[in-house]
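**Student:** predicted model follows, preceded by the sequence.
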Amino acid sequence: MRAIHDPHGALAGGLAAIRAQYQIPAGFTPEVLAAAEAAAQKAPAGHADRTEIPFVTLDPASSTDLDQAFWIEPSGSDLVLRYAIADVAWFVSDGDAVDAEAWKRGETIYLPEGKAGLYPPILSERAASLLPDGPRPAVVFTVRLGSDGECRLEGAERAIVRSRAKLAYDNVRDEDMPAGFAEFAARVNAAEAARGAARVDPPEQEVEPLGDGRYALRLRPLLLSERRNAALSLATNLAVADALQTAGTGLFRVMAGPSAKAMARLRSTAAGLGLDWPADIDLKALERTLDQKNPHHAAFMLAVRRAGNGAGYAPWIPGVTPWHEAVAATYAHATAPLRRLADRYVIRAALAVMAGRPVPAEVEDAFRRLPAVMAKAEATSGQIERAVIDLAEAVMLQGREGERFAACVTDIDGDSARIHLADLPVVGRTRIPGATPGQRVDLRLDGVDLSTRRLTFSAAD
């Protein structure tokens, strides 16, 4: 972590400029807020009572928009996951003011000083959020996990649930969790390896508020608690995707692998970073050996993420098996409806399929329209995230013009090279004619432009 010294408030001003540039909404219109207020009063009807299940949540300590609560119990040699997901569709109706605004936004946008939510806070952080302050309507998925790590969706129902505890990634203890939590994650991870999956989870390059207007820029590896928690979502999303694909409906998360050209660049990058990558070992096998805490490994993981063709959404098409290369399976998003628009419709389809009912026509129509909406939202969110990081890097390096920095080239595009500084959590681009991925370079910082959030480097003499 590197503290950012910002005595003149450039970061705060820059964040305001980013909000203006990308037209990030500061809130919701009175019409949407009024509709959300009314929706929050809607009493559950037809929900089963599952308040006897001791659900818990696990999230960042500051989070209040809690999508998921869970409980795990043994069943012979299997583990059964009860996964409660916020029942957003209970509160939001097709075509109402809240729904229309959500279609404009697509997903929640996160910024260091706050967020632009997909839904108004009275829903996303109160009535629909699975907070431990009272019963909440939810959709409970029942996922059976075998000893081989294979998962199957056994049920999906609307239910009233009560979370017993709001647990946090950074201080949760093993004794706080259901007894099967670690074993469930281990089985899911083993199954991933067996089918040749390799989800790349590089450390996140992020800006962290420290209080009093101060921030820090860091590369943050995922905690063990985060990785284990992610296994619950992964298993549920795989099970839901399989059920929908079998039923001939759904919206799926799809991604192709790196091209041959990208693979060649990755091998050069690995060599430059000092990674041992034998010719007879494929990329996925190498990825499973990487350590987020190793700076060279982290740089390579970032390069792998950029080398892929990017993930997207695709509706069910007869005769086509939707595929997510990193997961090495058919995969869907169904576990974060407070933050992603698409999940609300996937959940509705799963409820219908598991009840033996036809999927509503409006859900099938949404599956056809959502890929374009989600692609636009994800692209905008990615641009905003990059702009925030660029701003933090510029503020951090302001005043250090003329200094030399060791770096590694992780990718090239003509004479433009993407570089990763060796001793700072800074990833950028500079012109280095003839550069090759993996090349070690010494750079001089020539300029810092806070207005454009741009760092200018050149090869040091």
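**Tutor:** Everything's here; your move.
**Student:** could you use CA atoms for every contact and neighbour count after this?
**Tutor:** Will do.
**Student:** which residues in the stretch 251-400 of the chain form strands?
**Tutor:** Assigned strands in the stretch 251-400 of the chain, in chain order: 251-255, 311-315 (criterion: DSSP state E, counting those that start in this stretch).
**Student:** ok, residues contacting the first one?
**Tutor:** It stands for strand 251-255. If you take Cα atoms under 8 Å, 6 or more residues apart in numbering as the criterion, strand 251-255 is touched by 241, 309-316, 322-326, 330-333, 342, 346, 367.
**Student:** what angle do that strand and strand 311-315 make?
**Tutor:** Counting by axes from the mean of the first three to the mean of the last three Cα atoms, to 10 degrees, strand 251-255 lies at 140 degrees to strand 311-315.
**Student:** please tell me how far the longest helix along the chain is from the chain's geometric centre.
**Tutor:** Looking across the chain with DSSP state H, the single longest helix is helix 361-397. For helix 361-397, the distance between its averaged C-alpha position and the chain's averaged C-alpha position is 11 Å (Cα atoms, centre = their mean, to the nearest Å).
**Student:** and the following helix or strand past it, which residues are buried?
**Tutor:** Later in the chain than helix 361-397, the nearest helix or strand by DSSP states H and E is strand 404-413. Judged by neighbour count (16 or more other Cα atoms under 10 Å), strand 404-413 contains these buried residues: Arg404, Phe405, Ala406, Ala407, Cys408, Val409, Thr410, Asp411, Ile412.
**Student:** thinking again about what came up before, could you list the buried residues of the longest helix of the chain?
**Tutor:** Of the residues in helix 361-397, 363-364, 366-367, 370-371, 373-374, 376-378, 380-381, 384-385, 387-397 count as buried by neighbour count, 16+ other Cα under 10 Å.
**Student:** now stretch 53-70
**Tutor:** Applying a neighbour-count criterion of 16+ other Cα under 10 Å, the buried positions in stretch 53-70 are 54-59, 64-70.
**Student:** now swap in stretch 127-137 and tell me
**Tutor:** For stretch 127-137, burial by neighbour count (16+ other Cα under 10 Å) applies to Ala127, Ala128, Ser129, Leu130, Leu131, Pro132, Pro135, Arg136, Pro137.
**Student:** contacts for it, please.
**Tutor:** With Cα under 8 Å, 6+ apart as the criterion, stretch 127-137 contacts 40, 44, 47, 51, 57, 64-69, 85-88, 90-91, 123, 158-166, 338.
**Student:** next, the one to line up against it:
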Amino acid sequence: MPRRQYRAPAGVPGPIRAGFVELKESLDVPDAFPDAVLAEAEQAASAVELPERDLTDVAFVTIDPPGSTDLDQALFVERAGDGYRVLYAIADLMSFVTPGGAIDAEAHARGVTLYAPHERTPLHPPVLAEGAASLLAGQVRTALVWEHTLDAAGVVTHSTVARARVRSRAQLDYAGVQADLDAGTADEVLVGLREVGLLRLALEVERGAVSLNVPSQEVHATGPRRWELSYRAGLPVEDWNAQISLMTGMAAAQIMLDAGVGILRTLPPAEKASVDRLRRVAKGLRIRWPGSVDYPEFVRSLDPTDPRHAAMLNASTLLFRGAGYAAFDGERPEQPLHGAMRAPYAHCTAPLRRLVDRYVSQICLSVCAGEEIPGWVREELFSLPDVMADALRRANAYERGIVGLVEALVLSGREGEEFAATVISIDERRGGAEIQIEEPAVQARLTGEAELGSEITAELVEVDLAAGRVEFRAR
């Protein structure tokens, strides 16, 4: 599921610091790794064996936000006849994690890396995630290298994955890559990334699929008791880079389906009620959404540089709820498609941050090599959906809690003020409703009676900074 990303450049703002600590404690978010995990990680980092296959002559590069140290992916793109050859190196966690060992057990307990505005709670110890397993520039690393052959239209005609030693040439950031491409000074690898990315986006449109590049938000102080949210829109290169990851996830899913064993990322088709709710959100944000325009077309029309459209993209993550994992061994899942991708899809490109990626990677690695899938994979395969579901429930609760705290902060000190709003849902169980405020673009609870879809004036009556809760009443 796409994440709503909040950033706090100066750290957690003082007024919500206590609420943030309470949120972490309530969700049992770990602060440190046990000593046994750290010791095993140190040993693994110092004893890794590099593969015989040597691809250190390939000019791989990484593209990540500035300052990133947990680098899961490195890419290389070149023209091949009328089409393209894409090499995509993925961090090789299997070379560091002993099945059933201390690192493995801790990774199962955590499931995913957790993100807060000023920090992350990693899935793996830093000596691995930010060191020996990370695809840092200039360092020889063991990696799982996907090789995709694409035709002139960007359609994948063949994919395979094998272990190899690699060395990234440079650690690039999105803004720098975009500037070089716009100026015409980018090298052939980055030009190839743009070409393949654009082709893959066109294929996505043809499938009726949609992928969300959710803008990040920053919270800033604008006065002694005033805070505001600003949006950082994603750059085109972020979409192009994401298409390489999505392409690899779809290739992994197909390899597993053909082999009759694996674990897919699934998402049921969006329900009409959820889409209708998003239409009301758009109404509340004063964004036109004609009835003849479907959801994918509407999302593609949004301009993430417009704060109202950026807020709409954040709200659109609603349709990704209900995503899960389907494990299979022998009998294909009844519903193998990912509703947003409109294709089978698997998580395999972020093993430093997601537990399930290690299992998908190992299955694909074994299948492509014509080898037996290791016993540790099959033993855990059918328990993984529940493990990941628990981890994602905590991650989503963490995200919702952070969103609540930040939005409460932005509205603090404005009790008694009136706001233009639209009623986007009715709370049948507790009474009241949920509203979309036009400015600032937040969703909040409304007490009292309200008509679904109506435009109202709402008075802010309560802000609880400790709980991250705000409440309005209709005027």
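**Tutor:** Great, that's in hand. Worth saying up front: this structure is predicted, and the values here are computed from it rather than measured.
**Student:** the first structure: matching residues for stretch 397-410 of the second structure?
**Tutor:** Counting by TM-score structural alignment, stretch 397-410 of the second structure pairs with residues 383-396 of the first structure.
**Student:** swap in stretch 159-174 of the second structure?
**Tutor:** Residues 154-169 of the first structure are where stretch 159-174 of the second structure lands, counting by TM-score structural alignment.
**Student:** if we can go back for a sec, got the buried residues of stretch 127-137 of the first structure as a markdown table, with distance to Gly428 of the first structure columns?
**Tutor:** Supplementary listing: those in a markdown table, determined by distance: Cα to Cα, whole Å:
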| residue | distance to Gly428 of the first structure |
| --- | --- |
| Ala127 | 42 |
| Ala128 | 40 |
| Ser129 | 38 |
| Leu130 | 39 |
| Leu131 | 39 |
| Pro132 | 42 |
| Pro135 | 47 |
| Arg136 | 45 |
| Pro137 | 45 |
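**Student:** which one of these is nearest to Gly146 of the first structure?
**Tutor:** Proximity to Gly146 of the first structure was ranked across these by Cα to Cα; first place goes to Leu130, at 27.5 Å.
**Student:** hang on, the closest one in a strand?
**Tutor:** No: if the criterion is DSSP: H, G, I helix; E, B strand; the rest coil, then Leu130 of the first structure is coil and not within a strand.
**Student:** what's it aligned with over in the second structure?
**Tutor:** Taking TM-score structural alignment for the superposition, Leu130 of the first structure sits opposite Leu135 in the second structure.
**Student:** count the neighbours of Asp35 of the second structure for me.
**Tutor:** 10 (other Cα atoms under 10 Å).
**Student:** cool, and Ala47 of the second structure?
**Tutor:** By other Cα under 10 Å, 12 other residues sit near Ala47 of the second structure.
**Student:** how close does it sit to Gly370 of the second structure?
**Tutor:** Spatial separation of Ala47 of the second structure from Gly370 of the second structure under the definition Cα to Cα, to the nearest Å is 27 Å.
**Student:** go on, Ala109 of the second structure?
**Tutor:** Summarising the geometry, the distance separating Ala109 of the second structure from Gly370 of the second structure, computed by Cα to Cα, is 32 Å.
**Student:** show me what contacts Ile347 of the first structure?
**Tutor:** Val139, Ala334.
**Student:** apply 6 Å and report the result again.
**Tutor:** Ala334 (Cα atoms under 6 Å, 6 or more residues apart in numbering).
**Student:** one more: Ala343 of the second structure?
**Tutor:** With contacts taken as Cα under 6 Å, 6+ apart, Ala343 of the second structure has the following neighbours: Leu337.
**Student:** what's it aligned with over in the first structure?
**Tutor:** That one, Ala343 of the second structure, aligns with Ala329 by TM-score structural alignment.
**Student:** Arg358 of the second structure too?
**Tutor:** Correspondence of Arg358 of the second structure to the first structure, assessed by TM-score structural alignment: Arg344.
**Student:** what is the burial count for the nearest residue to its match once chain neighbours are set aside?
**Tutor:** With Cα to Cα, 6 or more residues apart in numbering as the measure, Pro337 is the residue that lies nearest to Arg344 of the first structure, at 5.1 Å, once sequence neighbours are left out. The burial count assigned to Pro337 of the first structure is 27, neighbours taken as other Cα under 10 Å.
**Student:** deepest-packed of the strands of the stretch 251-400 of the first structure, please.
**Tutor:** With neighbours defined as mean count of other Cα atoms under 10 Å, the strands of the stretch 251-400 of the first structure peak in mean count at strand 251-255, which reaches a mean of 24.
**Student:** where does that strand end up in the second structure?
**Tutor:** Here strand 251-255 of the first structure aligns to the second structure at residues 263-267, judged by TM-score structural alignment.
**Student:** quick revisit: in a markdown table, list the strands of the stretch 251-400 of the first structure along with distance to Pro202 of the first structure.
**Tutor:** Putting the strands of the stretch 251-400 of the first structure into a markdown table (distance: least, Cα to Cα, whole Å) gives the following:
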| stretch | distance to Pro202 of the first structure |
| --- | --- |
| strand 251-255 | 17 |
| strand 311-315 | 16 |
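**Student:** can you pull out the helices in the second structure?
**Tutor:** Remark: helices assigned in the second structure by DSSP H are 17-26, 35-46, 102-110, 126-127, 174-183, 188-207, 236-259, 272-284, 295-301, 307-315, 355-369, 375-381, 384-411.
**Student:** can I get these in a markdown table including distance to Ala116 of the second structure?
**Tutor:** Below are these laid out as a markdown table (distance: least, Cα to Cα, whole Å):
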| stretch | distance to Ala116 of the second structure |
| --- | --- |
| helix 17-26 | 9 |
| helix 35-46 | 23 |
| helix 102-110 | 15 |
| helix 126-127 | 17 |
| helix 174-183 | 21 |
| helix 188-207 | 29 |
| helix 236-259 | 21 |
| helix 272-284 | 25 |
| helix 295-301 | 26 |
| helix 307-315 | 16 |
| helix 355-369 | 19 |
| helix 375-381 | 29 |
| helix 384-411 | 7 |
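**Student:** brilliant, that's me finished.
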